[in-house]
Each structure stands twice: as structure tokens, then as C-alpha cells.
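Asks: This is a predicted model, with the sequence first.
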Amino acid sequence: MFKIITPENRSEHRGLIDAMHEMRYRIVVGEWCWHIPGIEEGYDKDQFDTDATVYVLVLSEAGEVMASSRLNPTTRPHMLSELFADYCDLQPYPIGPDVWECSRFVTDRSLMPDPVEDFRTRCRLGLGLTVWCLDHGVSRLSWLTHQKFYNLVQRVWTTEPLGLPRREGDDWAWIPAVSQIDKATLDRQLDRYRDAETIVADYLAPKLRASA
């Protein structure tokens, strides 16, 4: 369902890691038009891809990287502490051994033309994050995410904002947030995975009616 790459097993998965960085570049630079200082062309690896980073991947049957996300300990420098601390204008970003930061939640939708498969892939990625956290005593994940994804996250994780939405010259309003991770979170994710067809049909119904 998902693959977790840790500092301990990273040497066994060099090819997958390279494929993940290449996929991330295609999406975040090629599709989302992000400007990320200091990265190689065709390869999204920045200062927050470190020797402590944990990666969660979802692979296709052919072994292609369809989706990925990364986890970093907040006890080390991370995106909120180093780049976006001023976004946290409601409450300080949390730090502690039980708090990790999630970033680069990326899916390659070109590999998933079926919207149900797209939804299930994102579910698998979220399940991987939650399972790793539960297995390692992580009770909270901090994020910087755009407002649309924040609204989706709230359906699965108990989430509160660390700051007000902030728009930085583009169409995305960014929100720093922190989410609780517990067994109930896992149960909700499993339910959504099982009900993928119904959830996607309900989501698409207004669009289909509008285009009819």
C-alpha cells in the first residue's frame, strides 16, 4: 500500500529516492511553478531533505513513484522554524520529540487518470504518514499547506491553524497548522479508503450536473 524509507534503510532504496526527487520536481516546479533556490534542474532536493528525514512513498504496480511526502523532526531545523516562523501569528510552531513536520505532500496525477485511483493514492499516502507516526510515538504533525488542502485535512485529522491564511503573490493562500495523530485518525482514513468510490462520486456530482 505504501513504502516508508527511513535513515536506517535508505541505502537499500537509492533508486526510489532519486525517482521521488525527480517526480517532485516535475510537479512542484513543472506544474505548480514553485521557485526553489539551490536545487538541481530536474531534481527537487533542498536543505530539508536531510539524514534524519523519513519518506513515505506510494508506488504503482510497475514500481513508479506515484506520490510521496517527507517527515522531519521539529527538534532540528525545519521549514516552519527556518523559513515560515512569521506565518505562525496565532500560536508558535510546536517543537518536541513527539512533533514532526510534514512537507512535500505530492502526487503525480498524470499516473492516475481515474479519480478514484487518485483519491485512493492520496489515502495511501496519508495512511503511511499516520502509521509511521503511531509506530514511533509521534502525536502531532505540523504543516504549511494551502487553504484548499487544509480544508481537506480537517476531514481526517483534528487540525488547528498556527496562523491566518497568507497570500504571497499567487493564487494559493498558505496556512501553517498542526494536526493530532491518534488511532481515531487511522480509523477515519481507513473508512475513507474503503468508501473511495462513494466519496469521489459525491464530490464529482455537482461538477457533472453543471456540465450537463
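Replies: Sure thing, it's come through.
Asks: alpha carbons only for contacts and neighbour counts from here, please
Replies: Will do.
Asks: Which elements pack onto the helix or strand encompassing residue 141?
Replies: Taking DSSP states H and E as the definition, residue 141 sits inside strand 140-146. Packing partners of strand 140-146 (3 or more CA pairs under 8 Å, 6 or more residues apart in numbering; DSSP states H and E): strand 99-107, strand 173-180.
Asks: what comes up buried for it?
Replies: 140-146 (16 or more other CA atoms under 10 Å).
Asks: Which two among the residues you listed are spaced furthest apart?
Replies: 140 and 146 (18.6 Å; CA to CA).
Asks: how about the helices in the protein?
Replies: 14-24, 79-82, 115-135, 147-153, 183-194, 196-211 (DSSP state H).
Asks: out of these, deepest packed?
Replies: helix 115-135 (a mean of 20; mean count of other CA atoms under 10 Å).
Asks: That helix to strand 99-107, inter-axis angle?
Replies: Calculated by axes from the mean of the first three to the mean of the last three CA atoms, to 10 degrees, helix 115-135 forms an angle of 160 degrees with strand 99-107.
Asks: Second structure follows, compare the two:
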Amino acid sequence: MIHVIDASNAPRYEAQLQEHFFIRHRIYVGERKWQALERPDGREIDQFDNEDAIYLLALEGSRVVGGTRLVPTLRPHLMSEVFPYLANVRGLQRGPDIVEWTRIFAIPERRGASHTVLHSVLAGMLEYCLQNEITAITVVMETWWMPRFLELGWDVVPLGLPAMIDGMSCVGAMIRVTEAAWRNTLAFKGLTAPVLHQAASTVPQGQRGILHG
């Protein structure tokens, strides 16, 4: 199951949050060689791992096997502070019903066609957004993700032209949150809804807003 963790319940998940920071370091620094993220304590933490962050962690018992992070776009986030030029065509997309998505992962032994962790995290993200009146997700991603998202039936809109970042072709994009996208993601791996362990909303009241058309 995918557990929703934010400032309201983070103390109950302290061990899992710390484990997930170590896993992120092993994946993003060790495997992917993003050396700018290296830290001597072996945890991958940046300025957006703060009280605004919402973590969706896939747990097997108490063990972290996958996860991702959402950040409200009305607060400083990766695209607004570091990569605004990736939205140089349609501009930054910000609103109470838009979140930014970063740092998705599955541990090595839970990857591949026979595993469902990654798609469970994706489905959990969409499920969380549908429950909390979030209509769109922005993301800085490598361009090779685009066909994978289209295969899931997602509505993905580039916000700017691709750019090379540390030798990788990257693009800023907005993903529209729809029930159809969620159901397609579930069906792709034969997942059963719901995938969220905690179905109740964790979005602060001030972050909610009416749906955009």
C-alpha cells in the first residue's frame, strides 16, 4: 500500500522517511550519478524536503520499497526555483489545485515487468490528487518518460522546449489528473483500487481551491 505522509503525520513515519532519504541517495547519486546531490551523510535531501512536502511511500510492512514527492506549486518548487526555463513556452503553472511531482523511485529488487511498485506509486499519486481536488501535476522529467506516460493514457502537455541537463534531455510538462488516467494506470498492471493506505485528505485547508476548467 501507498502511505501518504505530510507534516501532520511525519513523526509517526520518521524511520521510513529517513530510510527513503538514504534510498534516494543510493539511486540518484549512486546509480544515476547526479553528483551535485551527493551528501556526506548519505541522505539525498534538498530545499524542497520541508513542511510543505507530501510523500507517497510504498511500504512492505515497515520497509520502504518505492515512493515519490509532491510539493504545492504556490510554494517554491523545483521548476519555479531551479528550472523555470523549462516552462519557456507555456509558462509556470501554479495554483491551489496544481502540485509538482519529483523524486519517484522503486528499489532495484522491485523493478521490472514482474513488479508493480512503480505503477502502484503512480496510481497512488493520481488517487491522492483525485481525492484532494488537484487537477494537474507539473514535473521536470527526462524526455524518455513521455512515451511511457502516453502508453498509460495520460494527458501530458509540454511547458517548454527540451533542454540538456547534466547530459540528459529533459522537459518541463504538465499532466492533467483525470479518473481515466488513474484507471488506466491501475489496469496496466492489474492493480486493485484503492492503493492508498490513508484515504483521508492531508491537504491543508488553505491549499484547496475550485477546479479549473
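Replies: Nice, I can see it. Here the structure is a predicted model, which is why all the values come from computation and not from measurement.
Asks: quick one: TM-score?
Replies: Remark: TM-score between the superposed chains equals 0.84 [TM-score structural alignment, normalised by the length of the first structure]; 190 aligned residues with a CA RMSD of 1.7 Å.
Asks: re earlier: right, and the helices of the first structure - which one's nearest residue 60 of the first structure?
Replies: Smallest distance to residue 60 of the first structure across the helices of the first structure (CA to CA): 9.4 Å, for helix 115-135.
Asks: Need the residues that contact the closest one.
Replies: 1-4, 56-58, 66-69, 107, 109, 112, 139, 181-183, 185-186, 189-190, 192-193, 196-197, 200 (CA atoms under 8 Å, 6 or more residues apart in numbering).
Asks: Relative to the whole chain's centre, how far out is it?
Replies: 9 Å (CA atoms, centre = their mean, to the nearest Å).
Asks: That one vs strand 173-180, what angle?
Replies: 50 degrees.
Asks: Isn't residue 87 of the first structure up against residue 166?
Replies: Yes: with contact defined as CA atoms under 8 Å, residue 87 of the first structure reaches residue 166; the gap is 7.4 Å.
Asks: where do the contact lists of those two overlap?
Replies: Between them, residue 87 of the first structure and residue 166 share the contacting residues residue 175, judged by CA under 8 Å, 6+ apart.
Asks: Tell me which of these two has more neighbours.
Replies: residue 87 (21 against 14; other CA atoms under 10 Å).
Asks: list the contacts for the more buried one?
Replies: Counted by CA under 8 Å, 6+ apart, residue 87 of the first structure has contacts 162-164, 166, 175-176.
Asks: For those residues, pick the one with the most neighbours.
Replies: Counting by other CA under 10 Å, residue 176 has the largest number of neighbours within the contacts of residue 87 of the first structure, with 28 neighbours.
Asks: and the gap between the counterpart of that one in the second structure and residue 29 of the second structure?
Replies: Using TM-score structural alignment, the partner of residue 176 of the first structure in the second structure is residue 172. Note on residue 172 of the second structure: its distance to residue 29 of the second structure, by CA to CA, to the nearest Å, is 22 Å.
Asks: nearest spatial neighbour of the residue nearest in space to the middle of the first structure, skipping sequence neighbours?
Replies: With distances taken as CA atoms, centre = their mean, the residue of the first structure nearest its centroid is residue 105 (2.4 Å). Spatial nearest neighbour of residue 105 of the first structure, excluding adjacent residues (CA to CA, 6 or more residues apart in numbering): residue 69 at 4.4 Å.
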